[in-house]
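> using only what follows, build the 3D model:
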Amino acid sequence: MKTVQGPEILDTRGDARTLILDSAEDLIAEHGFKGTSTALIAKSAGVAKGLLFYYFPVKSDLLVALMAERLPAMPLDTDRLAIPGDPAAGLIGTLDALNLSDHKSIVLRVILWREADTHPTVRAQLRKFQTGLERDTAAVLRKCLPDIADAERIKACATAWVSAIFSSATDDRLSDLDGLPRRSKEQLKAIAFALAASLRGATAVLAS
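The predicted model follows:
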């Protein structure tokens, strides 16, 4: 039997590491991290178990790689998303850029939320992702309304917006699990307009 020596030994259908991550993503989303064995992942990927351990020496390395490589790219392009004078459009633009509920990777739609309760590395990644998103959202708002000097109000609106879209993504996942219709995106847009109105009110007060 030939011993696997390194990454040059690949599955004939493509890059073995990618195949392993693809299979891990699907299986962990379906069965959970604890319920998914490395043997099952290797079998699904069509690779030798030894090759899986070459790339990912311990099982948790698979989860770390999925978190690091398959979440939406950050930071956001705040210059492109900012619409001068229209903070609601800026907020909605961040929602569209992230596409949290329909993102092609189930790492974000399912795994991140499910595994954060029990895996410190996932919680750390979620916290990093959330913090970065709040920072970028605040930057978009500042560029939409550069006259607002109240940094705390901007930060509060950014935090509220990120909380709203995270909550919506979680709700979508639960609806999918139960076969129920998702909430309309219009609800999030209404929140964006409400937050924008609060910022516009702050601008009016400062101008008076």
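
> could you use CA atoms for every contact and neighbour count after this?
OK.

> could you pull out the helices for this structure?
16-31, 38-45, 49-55, 59-69, 78-81, 87-98, 106, 112-115, 120-144, 151-178, 185-207 (DSSP state H).

> which residues does Ile165 contact?
In this structure, Ile165 makes contact with Leu95, Leu100, Leu188, judged by C-alpha atoms under 8 Å, 6 or more residues apart in numbering.

> and the first one, how far from Ser163?
Put plainly, it is Leu95. To Ser163, Leu95 is 12 Å away according to C-alpha to C-alpha, to the nearest Å.

> identify the contacts common to the two.
Common contact partners of Leu95 and Ser163 (C-alpha under 8 Å, 6+ apart): none.

> returning to what we had before: and which of the contacts of Ile165 is nearest Leu174?
Leu100 (13.9 Å; C-alpha to C-alpha).

> surely Asp172 and Arg183 touch.
Yes. Using C-alpha atoms under 8 Å, Asp172 makes contact with Arg183 at a distance of 7.1 Å.

> the more surrounded of those two?
Asp172 (22 against 13; other C-alpha atoms under 10 Å).

> what residues are up against the closest residue in space to that one that isn't next to it in sequence?
Of all residues not flanking Asp172 in the chain, Arg182 sits nearest, at 5.4 Å (C-alpha to C-alpha, 6 or more residues apart in numbering). Shown in contact with Arg182 (C-alpha under 8 Å, 6+ apart): Asp171, Asp172, Ser175, Asp176.

> might you report the residue contacts of the second one?
Residues in contact with Asp172, defined by C-alpha under 8 Å, 6+ apart, are Ser101, Arg182, Arg183.

> 10 Å instead?
Residues near Asp172 by C-alpha atoms under 10 Å, 6 or more residues apart in numbering: Leu100, Ser101, Asp102, Arg109, Val110, Phe166, Asp178, Leu180, Pro181, Arg182, Arg183, Ser184.

> what do you get for Leu174?
Val110, Ser168, Leu180, Pro181, Arg182.

> relative to Ala124, how far out is the last one?
Going back to what we said before, that points to Arg182. Going from Arg182 to Ala124 by C-alpha to C-alpha gives 28 Å.

> here's the other one to compare against:
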Amino acid sequence: MSATARVPQEERTRAMRQRLMEATVDLLVEKGFSGTTTTLVSERAGVSRGAQLHHFPTKNDLVVAAVAHLTEIRGSDLEAAVARLPEGSGRIEAVVQMLGDHFASPVFTAALELWVAARTDATLHEAVAPLEQRVGRETHRLTVELLGADESVPGVRELVQATLDLVRGLGLANTLGDDARRRRRILKEWSRSLESALARDEKEKP
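All right, here's what the predicted structure looks like:
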């Protein structure tokens, strides 16, 4: 087969896999891990069962591939949100609220479904754990950068981690119902405390 004939087939295959990944993530949000079946994924993606099974013979094969896809989405969503952040006054609150929105988004809900399922599924855990660790490190690094925090100052790393733990917890609460108003009030107050603490720590630097 010539290279010219091969490229369109490669593009079709890539597009089909993309649809399968997107359908898997959508169904994880809508129906949870247990309700996400390979049949529903193929129907949602508009892909034949035979084609889907050729690339992903089992549900775990499909979900493991979706984990990597979901990680990319979460990174892209954060990058887009960061680009909209203001400079100057109000930045710390904007950063904290942005993180709160991210962890209350559908992509976090999908990731949460995978965390819970991975707790008792060794194969899934093997795929999910390293990627979640990477996401955690990158999110922490990004938060430090956006807040302009100096983690060499005692207590600052813990403040950053407390911020991330708080937004994750609020994101979890949001899965049981729209908690946006309460979340924003809590994060507004936390932002004030965080800003004061970071400013105090900056003054106390040797």
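
> now the TM-score, please.
After superposition, the two chains reach a TM-score (TM-score structural alignment, normalised by the length of structure 2) of 0.71; 188 aligned residues with a C-alpha RMSD of 3.6 Å.

> nearest residue to the residue sitting nearest the centre point of structure 2 in space, please, no chain neighbours.
Nearest to the geometric centre of structure 2 sits Arg74, at 3.8 Å (C-alpha atoms, centre = their mean). Nearest non-adjacent residue to Arg74 of structure 2, counting by C-alpha to C-alpha, 6+ apart: Val107, 6.6 Å away.

> just give me the match in structure 1 for the one you found.
Val107 of structure 2 maps onto Val107 in structure 1 when the alignment is built from TM-score structural alignment.

> ok, His55 of structure 2 next?
In structure 1, His55 of structure 2 lands on Tyr55 (TM-score structural alignment).

> please apply the same query to Gly169 of structure 2.
Residue pairing (TM-score structural alignment): Gly169 of structure 2 is matched to Ser167 of structure 1.

> compute the number of surrounding residues for its match.
Using other C-alpha under 10 Å: Ser167 of structure 1 sits among 12 other residues.

> ok, it to Ala190 of structure 1 distance?
15 Å.

> for Val205 of structure 1, same thing?
23 Å.

> do the same with Pro75 of structure 1
Counting by C-alpha to C-alpha - Pro75 of structure 1 and Ala190 of structure 1 are separated by 25 Å.

> likewise Ala196 of structure 1?
For Ala196 of structure 1, the distance to Ala190 of structure 1 - C-alpha to C-alpha - is 10 Å.

> more crowded one of these two?
Ala196 (23 against 13).

> these two touch, right, the more buried one and Pro87?
Yes. Assessed by C-alpha atoms under 10 Å, Ala196 of structure 1 is found in contact with Pro87 at 5.4 Å.

> quick one: common contacting residues for the two?
Leu141, Cys144, Leu145.

> you'd agree the first one is up against Ala156?
Same thing as Leu141 of structure 1. No. When contacts are counted by C-alpha under 10 Å, Leu141 of structure 1 is not listed as touching Ala156 (11.0 Å).

> so those two - more neighbours on which side?
Neighbours per residue, other C-alpha under 10 Å: of Leu141 of structure 1 and Ala156, the larger number sits with Leu141, 29 against 13.

> quick one, what contacts Lys49 of structure 1?
By C-alpha under 10 Å, 6+ apart, the residues touching Lys49 of structure 1 are Val4, Thr38, Ala39, Leu40, Ile41, Ala42, Lys43.

> what's the most distant pair in the residues you listed?
Val4 and Leu40 (18.6 Å).

> how close does the closest residue to Pro181 of structure 1 other than its chain neighbours get to Glu186 of structure 1?
Using C-alpha to C-alpha, 6+ apart and skipping residues adjacent in sequence, the residue nearest Pro181 of structure 1 is Ser175, 6.2 Å away. Relative to Glu186 of structure 1, Ser175 of structure 1 is positioned 17 Å away (C-alpha to C-alpha).

> cool, Gly35 of structure 1 as well?
37 Å.

> same question, Ala29 of structure 1
28 Å.

> between the two, who's got more neighbours?
Ala29 (20 against 9).

> my guess is that one meets Arg114, correct?
Yes. With contact defined as C-alpha under 10 Å, Ala29 of structure 1 and Arg114 form a contacting pair (8.4 Å).

> so what sits against both of these two?
Residues touching both Ala29 of structure 1 and Arg114 by C-alpha under 10 Å, 6+ apart: Val107, Leu108.

> now Leu100 of structure 1. Nearest residue, chain neighbours left out?
Nearest to Leu100 of structure 1 is Ala169, by C-alpha to C-alpha, 6+ apart, at 6.1 Å.

> ok, the one you found - contacts?
Counting by C-alpha under 10 Å, 6+ apart, Ala169 of structure 1 has contacts Asn99, Leu100, Ser101, Asp102, Leu108, Arg109, Val110, Trp113, Ser163, Ser175, Arg182, Arg183.
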